[in-house]
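Visitor: Sequence and predicted structure below; questions after.
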Amino acid sequence: MRIIGIVLATALIAGCGGAATTASTEDEGSSQTANRAMEGVEIEARLPTDVRRVSIVVRDMEKSLEFYRDALGMEINYDTVVELSGVNLPVGEPGSKARLILLNGNDPYMGWVGLLHPFEPPLEGVDEPYATRLAPGTAFMVVNTDDAEKACEAAAKIDGVTMTGPTRLQVYPGRDGRPDINVRGCNVFDPNGVAVEINQLLD
């Protein structure tokens, strides 16, 4: 399963142009579909900011990898243990250890997902239920894949994932009178309670 691009919605939009411009010949069909969804977005000059990745403080690294690596088809490109300051990044105690994994989709630079798991000592509250309603300040991630049915089905089988409804067709109006944008997918909460929309852009 191949990830076309990743968007952190509500506040962030990641990697749309990069995913299209770095696609190989074998990805041409997917790139053309993505380009149709972006019709009407005109960027006349390079902007000063790239949204590189979203990083998630995770409850359970293995369950998180089941979701992002196995169900969504992302690839690990970095896996290490880091020491936390507990200050600049306000998580964990000063000097505590955490495992940091970075995963990428098709773009080699943008639209990545980072998983940070403090484990020595572990964080409190990892066994508490997570919220399953969005509220002000909540972000959600949108992931484009080439097989939403397969990805949604795989996600539903992971312990800790909450499906908010069945896979369905979503139709968005095209920009400036262009044809509608047809998307098939589902919405879930990942094993950490992060809201994720799994989408497939249709012709």
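Guide: In hand now; what should we look at? Numbering: from 1, shown residues only.
Visitor: drop to CA atoms for contacts and neighbour counts, all remaining ones
Guide: Will do.
Visitor: Helix, strand, or coil at residue 36?
Guide: helix (DSSP: H, G, I helix; E, B strand; the rest coil).
Visitor: measure it to residue 170 for me?
Guide: Using C-alpha to C-alpha, to the nearest Å, residue 36 is found at 16 Å from residue 170.
Visitor: Which of those two has more residues huddled nearby?
Guide: Comparing residue 36 with residue 170 by neighbour count (other C-alpha atoms under 10 Å), the higher total belongs to residue 36, at 18 against 14.
Visitor: residues contacting residue 199?
Guide: Taking C-alpha atoms under 8 Å, 6 or more residues apart in numbering, we find residue 199 in contact with 142, 143, 144, 145, 148, 183, 184, 185, 186.
Visitor: Look at the residue lying closest to the second one once chain neighbours are set aside and tell me its secondary structure.
Guide: It stands for residue 143. Sequence neighbours aside, residue 6 is the residue nearest to residue 143 in space, at 4.6 Å (criterion: C-alpha to C-alpha, 6 or more residues apart in numbering). Classification of residue 6 using three-state DSSP returns strand.
Visitor: take the one below as the second:
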Amino acid sequence: MRITIAFAALALAACSSFGERPQIATVSPGVEKPSEKLPTDIRRVTMIVRDMENSLKLYRDVMGLKVNYDAVLPMSGVALPAGEPGAKARLVLLNGNDPFIGWIGLMEWLDPRLPDPGPYPKRMGIGGHVIVTQTQDVDRRCAEAASIPGVTVTGPPRDQSYPGRNGAPPIKVRGCNFFDPDGTLIELNQLIG
């Protein structure tokens, strides 16, 4: 499964196939490969979670991402402005098919724990974000995601079509949408047609 951030989903695919890294992702129709290497890749998004093991049930077990880093770290409370200086937090990094970009980081404060923020919003707003993912067996994975405690499905599996870029044919996907157990909206889709 290739993970990309929603606002740069197809642009990231173009960037990941450019440069010295292995060419795993492909350029999508209507997205031009940069004529020269861009100055920035989006490596990962790291999300603060309430319960690491429950989050791993979704991201590792259902979505099929690979855990490649799992450590407890001392936190300064400065560079990442959360928690108290000296707190301990567990950081787990997961990746899809690309070894360099599009990773997911999950971080749980262990000691002392962060205060529970209460229920997360069930609607998007300013500052919200969507993570768009791609898989080959979307119906099964959508059903499994719905069974994880705390997951809220906002759109069941369905076929959708988006206008193509720069005159390319429409982008057709089958997908579902859901909030993860901590309020991040996920679009899980599969290219069709």
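Guide: Now that the structure is in, tell me what you want to look at. Fair warning: this is a prediction, and the values are worked out from it, not measured in the lab.
Visitor: TM-score for this pair?
Guide: With the length set by TM-score structural alignment, normalised by the length of structure 2, the two chains reach a TM-score of 0.91; 187 aligned residues with a C-alpha RMSD of 1.8 Å.
Visitor: which stretches of structure 2 form strands?
Guide: 2-5, 44-48, 66-74, 88-95, 103-111, 130-134, 152-162, 171-179, 185-191 (DSSP state E).
Visitor: so which of those strands is the most packed in?
Guide: strand 2-5 (a mean of 24; mean count of other C-alpha atoms under 10 Å).
Visitor: Read off where stretch 134-141 of structure 1 ends up in structure 2.
Guide: Mapping stretch 134-141 of structure 1 onto structure 2 (TM-score structural alignment) gives residues 124-131.
Visitor: Please identify the buried residues of that stretch?
Guide: 130, 131 (16 or more other C-alpha atoms under 10 Å).
Visitor: tell me the contacts of the aligned partner of residue 141 of structure 2 in structure 1?
Guide: Structural alignment (TM-score structural alignment) places residue 141 of structure 2 against residue 151 in structure 1. Neighbour list for residue 151 of structure 1: 1, 71, 72, 145, 198 [criterion: C-alpha under 8 Å, 6+ apart].
Visitor: one more time with 7 Å
Guide: For residue 151 of structure 1, the contact set (C-alpha atoms under 7 Å, 6 or more residues apart in numbering) comprises 71, 72.
Visitor: quick revisit: surely the residue nearest to residue 143 of structure 1 is in contact with residue 111?
Guide: Yes - in this structure, residue 6 of structure 1 is within contact of residue 111 by C-alpha atoms under 7 Å, at 5.0 Å.
Visitor: Between those two, which contacts overlap?
Guide: Common neighbours of residue 6 of structure 1 and residue 111 (C-alpha under 7 Å, 6+ apart) are 14, 15.
Visitor: ok so, going back, turn the strands of structure 2 into TSV, columns for distance to residue 146 of structure 2.
Guide: Below are these laid out as TSV (distance: least, C-alpha to C-alpha, whole Å):
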stretch	distance to residue 146 of structure 2
strand 2-5	19
strand 44-48	20
strand 66-74	20
strand 88-95	20
strand 103-111	19
strand 130-134	16
strand 152-162	6
strand 171-179	8
strand 185-191	12
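Visitor: Between those, which one is closest to residue 15 of structure 2.
Guide: Closest approach to residue 15 of structure 2 among those (C-alpha to C-alpha): strand 2-5, 11.3 Å.
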